[in-house]
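A.B. asks: Okay, predicted coordinates and the sequence, questions at the end:
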Amino acid sequence: MKIISMIPARYGASRFPGKLMKDLNGKSVILRTYEATMATQLFDDVYVVTDSDIIYDEIVKNGGKAIMSLKEHDCGSDRIAEAVENMDIDVVINVQGDEPFTDKESLEKLIKVFKEDDNKEVDLASLMVHINDDDEINNPNTVKVIIDKFDFALYFSRSPIPYPRDKSIDVKYYKHKGVYAFRKQAILDFYRLPMLTLEASEKLEQLRYLEYGKRIKMVETNVQGIEIDTLEDLERARKAWK
């Protein structure tokens, strides 16, 4: 089984433009993420795929591998699909460019899903973290996921799901970490299918998979990490890196 990692990297992030080139204790955020992914030694290849000459040059000049997107893309999955279309691979893992604390243990869990899926029932796998802080549960920037008894995703939302109408019920809330592992065919299917209303409403690309009947196996991890979406996140990352 040939497994690679792709790190989609857009320079003009809407909430924090240029965040991937911000300094994180001596190196850019995107370079830190690339190096952390390489350091896991789990992949046959690791690439940054980008629409930005600045990010492309940052990776290449530091000895990494980068691919320039040929088309404009609305989401990271589309960017990856274009890049892998003609590659001879089985599984591609999408590591977010703003997650420099990417860890080996969590990625190993995703890879294990596919190595144990002899009947190829899983289209993609992704990570989730148990959360219990009310501010985080209600924060629309924190994407929540609910799962069935077999750990397949039922829905993703920026709202708190499930809604706690009966507060006596001990409900576990899970934060979705935007790290995905795809079978190659699943991501190519995603690329060719039009966006539907749930994805458009929530602005969550993973909903496209659910709307078209794909199965997403969720894997719990205890590693929170720090996703750099704001300047405050960057400051937290700088402190954590020390």
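C.D. replies: Right, received. Where do you want to start? Residues are numbered from 1 along each chain as shown.
A.B. asks: contacts, neighbours, all on C-alpha from now
C.D. replies: Fine.
A.B. asks: how about the helices in the protein?
C.D. replies: With DSSP state H applied, the chain shows helices at 29-39, 53-61, 76-84, 104-115, 134-138, 184-192, 197-202, 206-211, 231-241, listed in chain order.
A.B. asks: so can I have JSON lines of those showing mean neighbour count and distance to residue 176?
C.D. replies: Compiled in JSON lines, the helices of the chain are given as follows (neighbours: other C-alpha atoms under 10 Å; distance: least, C-alpha to C-alpha, whole Å):
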{"stretch": "helix 29-39", "mean neighbour count": "22", "distance to residue 176": "19"}
{"stretch": "helix 53-61", "mean neighbour count": "15", "distance to residue 176": "26"}
{"stretch": "helix 76-84", "mean neighbour count": "21", "distance to residue 176": "16"}
{"stretch": "helix 104-115", "mean neighbour count": "17", "distance to residue 176": "13"}
{"stretch": "helix 134-138", "mean neighbour count": "14", "distance to residue 176": "11"}
{"stretch": "helix 184-192", "mean neighbour count": "17", "distance to residue 176": "19"}
{"stretch": "helix 197-202", "mean neighbour count": "14", "distance to residue 176": "14"}
{"stretch": "helix 206-211", "mean neighbour count": "19", "distance to residue 176": "10"}
{"stretch": "helix 231-241", "mean neighbour count": "14", "distance to residue 176": "17"}
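A.B. asks: before we go on, here's another structure to hold up against the first:
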Amino acid sequence: MIIGIIPARYGSTRYPGKPLIDIKGKTMIQRVYEQATKATCLSEVIVATDDVRILEHVESFGGKAVMTHPDHPSGTDRCWEAYLNVRGKGQGAEGNTYHTPTMPNDYIINIQGDEPFVAPEQIDELGAMLDGSVELASQMIPVTDAELLFDIGEAKVIINEHFEAIYFSRQVIPYLKGVDPQEWHKHHTYYRQVGMYAYRADILEKITRLPVSPLEKAESLEQLRWLQNGFKIKMGLTTYESHCIDTPEDVEKILPFIQ
């Protein structure tokens, strides 16, 4: 079984109440939810929130939502609590002690709650990678210009011959000696991470118990904690771009994508 979970916090430093903003007649969280439910690989879609306003709104348009603790450090941790609720192993944000899931081959896809136009086909691409042996999975797209390559807001990834991540960095990796940096993308295939994370349930339990690692702290990239602790992240190629909303100004940028 593959469960789609959409973490949706009400509090945001740059954009409080972001999940409930209106985008041409529908809230952002409703748009994300409706896109996710079109993915054929998902057995169900759940919004994991820390605010009753979001919970009630999701239920008002017929969606499923669960309450989670307000102090989760990441969407990964929120996904774990929501999964336990779905599996009947926990009781929401009440501080219960949870137990290991009885279905370790379940997968959870963490669908970003700030991407209102996430493509169902992209979710299905990720779902097709989850064969039971994969511990963690994500997606990547080739970098086609120097501006994106040197954007520290974009996480770059290098992979091994099995399409498993070796390292993620905000800096450009690898360095090309003797080549003009503005031409690097023409001489080497660079990839940047896009899209979502998928976790096998038993692995999700383990990674949520890990302390922050030195590499994660240095780059501010959560996935480095997993790599540094020996977990494998399978990477899949995609052609779908991510269109996130982090600030009010970003709303105007994504309006052309509304059909």
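C.D. replies: In hand now; what should we look at? Since this is a predicted model, take the numbers as computed values, not measurements.
A.B. asks: With both chains overlaid, what TM-score comes out?
C.D. replies: Once superposed, the chains reach a TM-score of 0.90 (TM-score structural alignment, normalised by the length of structure 1), with 237 aligned residues with a C-alpha RMSD of 1.9 Å.
A.B. asks: circling back to that earlier point, identify whichever of the helices of structure 1 lies nearest to residue 166 of structure 1.
C.D. replies: Among the helices of structure 1, the nearest to residue 166 of structure 1 by C-alpha to C-alpha is helix 134-138 (15.7 Å).
A.B. asks: how big's the offset between the closest one and structure 2?
C.D. replies: Compared with structure 2 after the fit, helix 134-138 of structure 1 shows a mean deviation of 1.9 Å (mean C-alpha distance after the TM-score superposition for structure 1).
A.B. asks: what stretch of structure 2 does that helix fall on?
C.D. replies: Counting by TM-score structural alignment, helix 134-138 of structure 1 lines up with residues 146-150 of structure 2.
A.B. asks: with structure 2 superposed, average distance for the longest strand seen in structure 1?
C.D. replies: Using DSSP state E, we find that the single longest strand of structure 1 is strand 173-183. When structure 2 is overlaid, strand 173-183 of structure 1 sits 1.4 Å from its aligned residues on average, using mean C-alpha distance after the TM-score superposition for structure 1.
A.B. asks: and that strand, what does it pack onto?
C.D. replies: Judged by 3 or more C-alpha pairs under 8 Å, 6 or more residues apart in numbering; DSSP states H and E, strand 173-183 of structure 1 is in contact with strand 91-94, strand 124-131, strand 144-147.
A.B. asks: and it with strand 124-131, angle?
C.D. replies: Angle, strand 173-183 of structure 1 to strand 124-131, by axes from the mean of the first three to the mean of the last three C-alpha atoms, to 10 degrees: 160 degrees.
A.B. asks: ok and strand 173-183 of structure 1 relative to helix 104-115, angle-wise?
C.D. replies: In terms of direction (the same axes, to 10 degrees), strand 173-183 of structure 1 departs from helix 104-115 by 60 degrees.
A.B. asks: Show me which positions of strand 173-183 of structure 1 end up buried.
C.D. replies: Going by neighbour count (16 or more other C-alpha atoms under 10 Å), the buried part of strand 173-183 of structure 1 is 173-177, 179-183.
A.B. asks: Let me have these in TSV, extended by distance to residue 25 of structure 1.
C.D. replies: TSV is the format used below for the buried residues of strand 173-183 of structure 1 (distance: C-alpha to C-alpha, whole Å):
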residue	distance to residue 25 of structure 1
173	33
174	30
175	27
176	27
177	24
179	24
180	27
181	29
182	32
183	35
